[in-house]
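Undergrad: when you get a sec, could you give me coordinates for this:
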Amino acid sequence: MNSRNELRVESQRHAPGQAGPVVTNSRFVNVDGARVAYRVHGQGPAIILVNGTAALDIHWGPVIGELSKNRTVVSLDYSGSGETVDDGSALTLQKLANQVRAVADASGAGPFDLIGHSLGASVAVELGATAPDLVRSLILVAGFPWGAELRLRLEFELWLDLLRTNRTAFLRLLLLTGLTPAFISKLGVSAVEDMITGYMQVANWEGIERQIALDLVVDIRARSRMVTCPTLVISCAHDQIVTTTAELATNIPGSVCREINAGHLAYFEAAGEFLAAAEAFLSGERG
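TA: Purely as a prediction, here's the structure:
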């Protein structure tokens, strides 16, 4: 890796669904041509959170706040998201795993537990397989072993088509397929439109396009078999985007699989259920 320089700044950005700016205590680390933004919350044993495609801290719902009551929680924007700026080159799992490792080094979080959601689960597997000295355990939520699986490929190609032609429709599709019908109905049309409007203000469209291009070529089937740390795989019972999460548990030796009652965007609907499963696993209840 290149030499890294850390810089802490206080920045302003808009959270989805909110009209005003939100002040965030972001820090930055330079790695391999990227200026990667990250944030540190709480104190205690370290956990690093790795987002899915197009996601920001806001998409973890109450998870960051709850985990940081007893732990140091580090969240980051890898290339294509949030406040991170890079050279615009194609993304790879190795490149994003290097960014997570650089953030861990800069924040002093090591060894650490690693939670990855969707594409972030693939990044987490990449790092867990190649840096077993750093990663204490993995929690993989709504992950997928192979992005070229037929249904996923059709999904990701549709995302790209809509992103290039109708971005509002792209975001509507993400919400409609990422959340359960009951949750969408509970939110109502006005709240859904507010979420879309809010996200439009912060979206890095060029970066999201590169992240989806990476989704299409993800293949962690071989890497998964190299993971040796304790691993919890969490599938979402009503996931309309990823339907192959359970295969990760099959591929990872000794892993445990749990299902929560949520759609793909798990933390909006079932944060409490996720946190209960995660806390039990992290405290050693792995049977």
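Undergrad: from here on, contacts and neighbour counts on C-alpha atoms
TA: Will do.
Undergrad: burial of the nearest residue to P45 once chain neighbours are set aside, as a residue count?
TA: Take P45 and drop its neighbours on the chain: the residue closest to it by CA to CA, 6 or more residues apart in numbering is R71, 5.0 Å away. By the criterion of other CA atoms under 10 Å, R71 has 17 neighbours.
Undergrad: do the same with the one 5 residues further on
TA: Around L76 there are 27 other residues, counting by other CA under 10 Å.
Undergrad: do the same with S81
TA: The burial count for S81: 25, using other CA under 10 Å.
Undergrad: give me every residue that touches it.
TA: 54-56, 203-204, 207-208 (CA atoms under 8 Å, 6 or more residues apart in numbering).
Undergrad: turn those residues into CSV, including neighbour count and secondary structure.
TA: What follows is the contacts of S81, written out as CSV (neighbours: other CA atoms under 10 Å; DSSP: H, G, I helix; E, B strand; the rest coil):
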residue, neighbour count, secondary structure
A54, 21, coil
A55, 22, coil
L56, 22, coil
A203, 17, coil
N204, 17, coil
G207, 24, helix
I208, 20, helix
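Undergrad: can you name the two of these that sit furthest apart?
TA: By the measure CA to CA, L56 and G207 form the most distant pair in these, at 12.6 Å.
Undergrad: just to revisit the earlier point, surely the residue nearest to P45 is in contact with I48?
TA: No. The criterion here is CA atoms under 8 Å, and R71 misses it with I48 at 10.3 Å.
Undergrad: here is the second sequence; please produce its structure so I can put it next to the first one:
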Amino acid sequence: MREIAVGAAHVPYRVLGAGRPLVLVHGAGAGARAWDGVADAFANSNTVVVPNLSGSDAARDDGRELTVDILTEQLAAVVTDLDAGPVDLVGHSLGGVVVSALAASRPDLVRAVVPVATFAGPGDEYVRNSLTVWRDLLCDADTFARYSMLLAFSRAHLRSLGYDAVEELAAAFRPNEGRRRQIELALRLDIRDLLPRIEARALVIGAAHDAFLPVENARELAAAIPGAAYEEVDTGHVVMAEQPREFVKLIRDFLA
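TA: Below is the predicted model:
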């Protein structure tokens, strides 16, 4: 595990595999562990870089309010630290916002960008209310965890897992201060003015059964990025957990 200081934050990141650099950026939640099911598959043909940005369990900082600029600066620092030229970026959920913002603001660092199951900011009242309820449940750890799980996965996926696996999943979603900061950022952020400035090749992936950020948000984000391709997967919000093989193939085919 490597670590880089960015302002008041210490951002750890893991590197595995060899080949063209591919950076996987987590959304709101525990952090880089979100990629555990697919990172090794990408590492067969890429140098895979998996950072833990502020708000994740592994990152350390001064606890200040998160902004898109703060997380984008941290991601830029990780990419620069690699010293490997422009990279390919994949970002899930809040990570999709961050990779989009970096592609718009630092085109010299980005060869291609893939935002997954994400959104660009205000406008969807369903999203605003689901995020508000999610934040307000922070005071009840068990309910917060179970609500998080319901937002993260499709009904079909949860039904397929069985009782013990679902209970284990729920335990993994328990809240902490990092979650609060991430949710507060999601309620405030707005990158709509950045999207037309993206010059890198772009593929936006939407999740057809996304209960957290309904798929219309991904479609709208794709429409705002010049020349972006769009693909939709028959899953809930955490695409890479529900359909890992399809997810990896989509991205490999696009980057090839």
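Undergrad: before we move on, the earlier item: what lines up with the residue nearest to P45 of structure 1 in structure 2?
TA: Counting by TM-score structural alignment, R71 of structure 1 corresponds to N46 in structure 2.
Undergrad: for the closest residue to F247 of structure 2 other than its chain neighbours, give its distance to D234 of structure 2.
TA: Leaving aside its chain neighbours, F247 of structure 2 sits nearest to M240 (5.8 Å; criterion: CA to CA, 6+ apart). Using CA to CA, to the nearest Å, we find M240 of structure 2 at a distance of 11 Å from D234 of structure 2.
Undergrad: out of the two, which sits in the busier spot?
TA: M240 (21 against 15).
Undergrad: who's in contact with A241 of structure 2?
TA: Shown in contact with A241 of structure 2 (CA under 8 Å, 6+ apart): G37.
Undergrad: with A106 of structure 1 instead?
TA: 6, 29.
Undergrad: nearest residue to the residue positioned nearest the centre of structure 1 other than its sequence neighbours?
TA: Nearest to the mean C-alpha position of structure 1, by CA atoms, centre = their mean, lies N51 at 1.5 Å. In this structure, N51 of structure 1 finds its nearest non-sequential neighbour in G120, 5.0 Å apart by CA to CA, 6+ apart.
Undergrad: in which helix or strand would I find the one you found?
TA: Here G120 of structure 1, judged by DSSP states H and E, is contained in helix 119-130.
Undergrad: how many residues are close by A191 of structure 1?
TA: 13.
Undergrad: alignment lookup: it to structure 2.
TA: Applying TM-score structural alignment, one finds that A191 of structure 1 aligns to A165 in structure 2.
Undergrad: confirm that match sits in a helix?
TA: Yes. Assessed with DSSP: H, G, I helix; E, B strand; the rest coil, A165 of structure 2 lies in a helix.
Undergrad: returning to what we had before: map the contacts of S81 of structure 1 onto structure 2 and name those still in contact.
TA: Retained in structure 2: 54-56, 207-208, out of the contacts of S81 of structure 1 (criterion both residues aligned by TM-score structural alignment, their matches' CA atoms under 8 Å).
Undergrad: which single one of those is nearest to N98 of structure 1?
TA: Nearest to N98 of structure 1 among those is G207, at 17.3 Å by CA to CA.
Undergrad: what do we get in structure 2 for that closest one?
TA: By TM-score structural alignment, G207 of structure 1 lines up with G178.
Undergrad: swap in A276 of structure 1?
TA: Counting by TM-score structural alignment, A276 of structure 1 lines up with K249 in structure 2.
Undergrad: what range in structure 2 matches the helix holding G120 of structure 1?
TA: Using TM-score structural alignment, helix 119-130 of structure 1 lines up with residues 94-105 of structure 2.
Undergrad: what do you get for stretch 101-108 of structure 1?
TA: Taking TM-score structural alignment, stretch 101-108 of structure 1 hits residues 76-83 over in structure 2.
Undergrad: ditto for stretch 251-264 of structure 1
TA: Aligned by TM-score structural alignment, stretch 251-264 of structure 1 falls on residues 224-237 of structure 2.
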